[in-house]
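Student: Curious how this folds, go ahead:
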Amino acid sequence: MNNLQNDYDGLIFDMDGTLADTMPTHFIAWSKTFKKYGIDFSEDRFYALGGVPAEAIITMLAKEQGQTIDAVAVAIEKEKLFEFLLGEVQPVKEVKAIAQRYRKLLPMAVATGSPMWVAEKILTALGMRDWFGAVVTADCIKNPKPAPDI
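Tutor: A predicted model of the protein is given here:
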């Protein structure tokens, strides 16, 4: 890990669970939001669907559980709750150290399944937004994770 600039032209980081330890906070937001709508969402399933956009998760779970809900509205509600809880999110120290070390040596980007407004808030809250020349999010691409588009 000493001289990445000799071996790579740039670095691309995932955000949720890689740069930022957001997964526990996302799960709290998901749990509280889904409880309101009577949708079951286990922690194991949550982690298995990591990186899949919120609207896709909501649509899939609602269909599986015989519910009809507005996936866009529920996704916004979940993300607003996550935003409220954002102060609890911490960086993943080891990954932050790598990004901090190479931020002036290599071009760097973030690729995430989160919406742009969420990515911007997280990276800004963690003091890392200006380290990355590009942030590519779920709303920038046609096919979300697990497709390789991002």
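Student: make it CA atoms for all contacts and neighbour counts henceforth
Tutor: Fine.
Student: wait, isn't residue 81 in contact with residue 27?
Tutor: No - between residue 81 and residue 27 there is no contact under C-alpha atoms under 8 Å: 10.8 Å.
Student: let's see this one next to it:
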Amino acid sequence: MVTFDSSDLFDSPDSRAFEVDTAIFDVDGTLVDTNYQHALAWYRAFRRYDLTIPLWHIHRAIGMGGDQLIPHVAGEDVARRHAEDLDQAWTEEFRAMVDEVQPFEGARELLAEVKERGFRLVLASSGKQEFVTRFLELIDGRSIADAWTTSEDAEESKPAPDLLQVALAKVSGARGLMIGDSTWDCAAANRLSVPTLAVRTGGFSTEELRAAGAIGVFDSLVDLRRSLDRTPLARPR
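Tutor: Next comes the predicted model:
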């Protein structure tokens, strides 16, 4: 299933709004299948402090970094008292599951085709360096991306736009396009007036992603690659 806002994008009066030179790919949940491991790791981290946060509620916040997720799901008081310890607990819990993580079908092929079409390519993650390094290895990202990011590159994580600003700055990109899997990817991009293409690999519905601002929603990376000519990634403008 593919939904896209404009089948005549490049012939429309507003087409310049979608002219891009840089593709910014989210990593977790978009290129590699991590969202449910993230949710379970956070659940277990909270349980260490006798906090039981329903997994469905945690899942709705995946895409945020820990600085945003903890107060969002557990409240500001918990964040003030336990943020650093919870982040460390999450790291330990996620590290125990990281060997399970695999790339989504078509991830490498999609990146290669976008690069071959002439776009600058940035892999934007707010994850910790040890995990980002591992995930880049899974998709051979270092050999193809022009740049990548980690949590060390931004003061605030999504939905703050810091990471996208850094991603564009690293490649001197003037007009970016976000490719992500969560409503938080869309929210961060919206704050910079950057359009977003979304894939449903993070577990968010088409309706949620469209409501958050995605101009196109795709069931998978394979579907997105097949539809590139109908998107702003048809060619650099």
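Student: TM-score them against each other, please.
Tutor: The TM-score (TM-score structural alignment, normalised by the length of the first structure) is 0.76; 144 aligned residues with a C-alpha RMSD of 2.7 Å.
Student: any residues in contact with both of residue 81 and residue 27 of the first structure?
Tutor: Residues touching both residue 81 of the first structure and residue 27 (C-alpha atoms under 8 Å, 6 or more residues apart in numbering): there are none.
Student: Now do the strands in the second structure.
Tutor: 2-4, 22-26, 120-124, 147-148, 176-180, 196-199, 216-218 (DSSP state E).
Student: With distance to residue 225 of the second structure and mean neighbour count added, can I get those in a markdown table?
Tutor: Listed next are the strands of the second structure as a markdown table, based on distance: least, C-alpha to C-alpha, whole Å; neighbours: other C-alpha atoms under 10 Å:
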| stretch | distance to residue 225 of the second structure | mean neighbour count |
| --- | --- | --- |
| strand 2-4 | 11 | 15 |
| strand 22-26 | 13 | 26 |
| strand 120-124 | 15 | 26 |
| strand 147-148 | 21 | 22 |
| strand 176-180 | 12 | 27 |
| strand 196-199 | 11 | 29 |
| strand 216-218 | 10 | 23 |
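Student: now the ones you listed in CSV, with distance to residue 89 of the second structure?
Tutor: Shown next, in CSV, are the strands of the second structure (distance: least, C-alpha to C-alpha, whole Å):
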stretch, distance to residue 89 of the second structure
strand 2-4, 38
strand 22-26, 24
strand 120-124, 24
strand 147-148, 25
strand 176-180, 26
strand 196-199, 29
strand 216-218, 34
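Student: do you know which of those strands lies nearest residue 139 of the second structure?
Tutor: strand 120-124 (10.8 Å; C-alpha to C-alpha).
Student: Mean distance between the closest one and the first structure after superposition?
Tutor: Strand 120-124 of the second structure, aligned to the first structure and superposed, deviates on average by 1.5 Å (mean C-alpha distance after the TM-score superposition for the first structure).
Student: What span of the first structure is that strand aligned with?
Tutor: The aligned range for strand 120-124 of the second structure in the first structure is 107-111, by TM-score structural alignment.
Student: Repeat that for stretch 224-232 of the second structure.
Tutor: Using TM-score structural alignment, stretch 224-232 of the second structure pairs with nothing in the first structure.
Student: go on, stretch 83-90 of the second structure?
Tutor: With TM-score structural alignment as the criterion, stretch 83-90 of the second structure aligns to 71-78.
Student: chain center to that stretch, what's the gap?
Tutor: A distance of 15 Å separates the centroid of the chain from that of stretch 71-78 of the first structure, by C-alpha atoms, centre = their mean, to the nearest Å.
Student: what's that stretch in contact with?
Tutor: 29, 30, 33, 54, 55, 56, 58, 59.
Student: What range does stretch 25-35 of the second structure cover in the first structure?
Tutor: Using TM-score structural alignment, stretch 25-35 of the second structure pairs with 13-23 in the first structure.
Student: how near is the alignment partner in the first structure of residue 47 of the second structure to residue 78 of the first structure?
Tutor: Counting by TM-score structural alignment, residue 47 of the second structure lines up with residue 35 in the first structure. Distance of residue 35 of the first structure to residue 78 of the first structure, computed by C-alpha to C-alpha, to the nearest Å: 11 Å.
Student: can you count the residues close to residue 45 of the second structure?
Tutor: 23 (other C-alpha atoms under 10 Å).
Student: Quick check, it in contact with residue 94.
Tutor: No - applying C-alpha under 8 Å as the test, residue 45 of the second structure and residue 94 come out as separate, 9.4 Å apart.
Student: circling back to that earlier point, ok, residue 35 and residue 78 of the first structure, which is more surrounded?
Tutor: residue 78 (22 against 12).
Student: what's the matching residue for residue 93 of the first structure over in the second structure?
Tutor: Using TM-score structural alignment, residue 93 of the first structure sits opposite residue 105 in the second structure.
Student: ok, that match - contacts?
Tutor: Counting by C-alpha under 8 Å, 6+ apart, residue 105 of the second structure touches 221, 222.
Student: mind listing the helices for the first structure?
Tutor: Secondary structure of the first structure (DSSP state H): helices located at 4-7, 23-37, 43-48, 54-64, 71-84, 93-102, 116-125.
Student: closest to residue 147 of the first structure out of these?
Tutor: Judging the helices of the first structure by C-alpha to C-alpha, what sits closest to residue 147 of the first structure is helix 54-64, at 12.9 Å.
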